[in-house]
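Engineer: sequence? don't have it. structure:
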């Protein structure tokens, strides 16, 4: 029997904060209460003056992703290990089939890649094309493999972009199965046209990237996906909302009673589009991701969306390409591999910019960094809550601790950090995964291959009464 007692901290859940010790035995939280006794041989973590929170859940990562002719620097081991160093104990990554590739073939490939994970993981599966086999494989994935969300790229024309026919068929099938459709909302046709326009004008550097993907392109796709979901009466989750227009589209739909959920990236909350105008190509290209970083005025809209409850989760879209890979677009910005890091920095950046500024309470921080994702993807309270019976995935958070974020000290294998030089107050002192201390005051103890695949049960028939359109909830208790 392995046991860890976290003593003297303040437990913070999404609903309340309270003084308590937390006892973890054999990978589960055994007890939460006052003055708990440590079992013989237990490791004791002193959390005096610190918070004890659910480990972060990053619902949007891309480890070992083949994309634009290359593969990301971080694989499932290095990426999840970096996450543990920052307090993130679970990731939901993406299986992305090639056009016409059977979904199950792609899923088996990604499952094999993920066997090296140091932390727990799960998968969204992308629907990149449509025929009867996709319809069938979606059923197999939900019923046998514990996949309850499907991704749809509305961008990347001539590659993995979904047309409206595919969206309609897949959304309808997801509803039948009790799964959540998710969308990358950018109008791929407009992006393709605007990229050509920029290049015709001689704009070839990274500054062309945001110009070819303006907020209106994102907003149109978000509104279209929301409208399709509304007609079909299926909930929808919009990933990496980056601009005020998309946030407003989600808020309008929710005000009308539609079940729409929004995700925000730590980068979009804190980094603005001035980075693309830096004369250093490597620096500007290091920030190329889609949707791009926006004018700073959009950041307030995103924070307000989180505060108001129109936006629900925070993620990173962790997708690390090195300078040599980014250099493929040296003479053509549309060939720069899209992606940035952040799985290690997300919690600290959001705490510093959210809690320390008064935008968020500690409980609201827990909601947007773990609990809401666990609820939306049906693994709550197994994950996302400090409660007896839950997985012992925890972060002991030092609100007074400071750190300067830098590529020189990050655990990620990427060679660029979009938060470079930012000093944050509020950092993890300890991270527990599966009841083991895997990070302690700078000492990362990640183990290759110990991460477990997390099955996410489908929601009940037609999402257990779609009349409950405005509440963020987990329709079923999760079996363990």
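Structural biologist: On my side now, so go ahead. Every value quoted in this text rests on a predicted model; they were computed, and no experiment measured them.
Engineer: contacts, neighbours, all on C-alpha from now
Structural biologist: Noted.
Engineer: So which residues of the stretch 151-300 of the chain form strands?
Structural biologist: 180-184, 236-238, 260-265 (DSSP state E, counting those that start in this stretch).
Engineer: mind putting those strands in a markdown table, mean neighbour count and distance to residue 129 included?
Structural biologist: Below are the strands of the stretch 151-300 of the chain laid out as a markdown table (neighbours: other CA atoms under 10 Å; distance: least, CA to CA, whole Å):
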| stretch | mean neighbour count | distance to residue 129 |
| --- | --- | --- |
| strand 180-184 | 24 | 14 |
| strand 236-238 | 25 | 19 |
| strand 260-265 | 25 | 23 |
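Engineer: Put this next to the first one:
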């Protein structure tokens, strides 16, 4: 049955206007003020913004790390994402050296199969760039529709790749039209600083931050950008946390290079002092890069406003405090890295960004949805509200004031890093390809409804 969404205010990356939206099947078929519709279900959106469904470009669902596995799988994680106004996620598919890339992809497809309640895609980790891998990448990009490749510059002896691997990946990505992403921290330096801290008996969570200084992130960001320029390729720097990295990205973009950056809500509203909370509570805030000195927040907000950074991903990588984060009580290096962010990403960006004047309402949509769709080959199927686009639509009430809490969130984890924070904005209903996943704040979706999205090749937005 058709759905006729009436009385709302449509917000896209470019425009804000009052109009109705008509959905037939999975797509938007008409937009207008005086639609004449018969045989349609009427959806009252009075007082709500109609937003393009959020696209989270950075999630880790059902991912092994540090001897444990993230607490959200593709069901609980995508359900929580929907409650937060996100209708698509791009998850990171890990690979092992010596393993076929297609084997790794098949493993991730199996993780999502029958579980995802919203649409999803994959980024593919590259840990080795031997001849077999470089050849296999052609079918990964063209046949599988996985058009983004992740290289870790940190986690030595676990995930970290060397500069040769990164450079070869950049060259091959240029040939194939794929985006290369980097986790930019100098893994060799970090490894030295971590060993030094442990030798000195410094084992508390705060040393996670002290051993991963912003200079190491800035250096790695600059090095990745230099290699990108040499390869004449395209680069996306994930989870930018500090001014040092922002400066390198700004310089590259001033030169016209294809360099893009993402930050995360946690870096915009939390700071290094959270890692120093008593009674091991700081472990809840251990992720990489670590939280920085508070003054970096102004730099990040300015970078989003001025287009130096283009997107905000959640880097959702949740581990329970009990039984998982506690693994590192006597050694901060054994605290699983990551936090639960997927559900609060969009509200935090609206409340702390739009409401406080750090970004405009249209920039909010661009940062959380449209630019992601354009950078990762999903636009205009996703990332906007337009005739012919997927009917991924969020009814969002901007007036509601509420308090973030583990007691009310839907993530499968026993704490919330933003506990007690008062925010404005609440997701009322969410449609994914024309079907309700959340309706009047109640879950009405079902596992397996989400589809894998084959993405197109990189095209400069």
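Structural biologist: Happy to help now that I have it. Only a predicted model underlies this, so the values are computations on that prediction, with no experimental measurement involved.
Engineer: Let me have the strands of the stretch 151-300 of structure 1 in a markdown table, extended by distance to residue 354 of structure 1.
Structural biologist: Converted to a markdown table, the strands of the stretch 151-300 of structure 1 look like this (distance: least, CA to CA, whole Å):
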| stretch | distance to residue 354 of structure 1 |
| --- | --- |
| strand 180-184 | 25 |
| strand 236-238 | 21 |
| strand 260-265 | 13 |
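Engineer: Would you tell me which of the ones you listed gets closest to residue 250 of structure 1?
Structural biologist: In terms of CA to CA, the element of the strands of the stretch 151-300 of structure 1 nearest to residue 250 of structure 1 is strand 260-265, at 6.3 Å.
Engineer: Report the mean distance between the closest one and its aligned residues in structure 2.
Structural biologist: Mean deviation of strand 260-265 of structure 1 relative to structure 2 after superposition (mean CA distance after the TM-score superposition for structure 1): 0.5 Å.
Engineer: Touching that strand from outside, list them.
Structural biologist: Here strand 260-265 of structure 1 makes contact (CA atoms under 8 Å, 6 or more residues apart in numbering) with 226, 235-242, 247, 250, 253-254, 302, 310-317.
Engineer: picking up where we left off before, right, so of the strands of the stretch 151-300 of structure 1, which gets closest to residue 447 of structure 1?
Structural biologist: Using CA to CA, these put strand 260-265 closest to residue 447 of structure 1, at 27.1 Å.
Engineer: the inter-axis angle of the closest one versus strand 180-184?
Structural biologist: If you take axes from the mean of the first three to the mean of the last three CA atoms, to 10 degrees, strand 260-265 of structure 1 sits at 50 degrees to strand 180-184.
Engineer: what are the ranges of the helices in the stretch 351-461 of structure 2?
Structural biologist: Assigned by DSSP state H, counting those that start in this stretch, the helices in the stretch 351-461 of structure 2 fall at 361-365, 371-375.
Engineer: and the ones you listed as CSV, adding distance to residue 144 of structure 2?
Structural biologist: Formatted as CSV, these follow (distance: least, CA to CA, whole Å):
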stretch, distance to residue 144 of structure 2
helix 361-365, 28
helix 371-375, 17
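Engineer: Take those and lay them out in a markdown table including mean neighbour count and distance to residue 83 of structure 2.
Structural biologist: Compiled in a markdown table, the helices of the stretch 351-461 of structure 2 are given as follows (neighbours: other CA under 10 Å; distance: least, CA to CA, whole Å):
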| stretch | mean neighbour count | distance to residue 83 of structure 2 |
| --- | --- | --- |
| helix 361-365 | 23 | 17 |
| helix 371-375 | 23 | 19 |
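Engineer: and of these, who's closest to residue 118 of structure 2?
Structural biologist: Nearest of the helices of the stretch 351-461 of structure 2 (CA to CA): helix 371-375, 15.2 Å.
Engineer: whereabouts in structure 1 does that closest one align?
Structural biologist: Aligned by TM-score structural alignment, helix 371-375 of structure 2 falls on residues 372-376 of structure 1.
Engineer: average offset between the helix ranked longest in structure 2 and structure 1?
Structural biologist: When structure 2 is scanned for its longest helix (criterion: DSSP state H), the result is helix 214-231. Helix 214-231 of structure 2 differs from its equivalent in structure 1 by a mean of 0.4 Å after superposition (mean CA distance after the TM-score superposition for structure 1).
Engineer: picking up where we left off before, can you tell me what sits against the match of helix 371-375 of structure 2?
Structural biologist: The contact list for stretch 372-376 of structure 1 (CA under 8 Å, 6+ apart) reads 57, 58, 59, 312, 313, 380, 381, 383, 384, 472, 473, 474.
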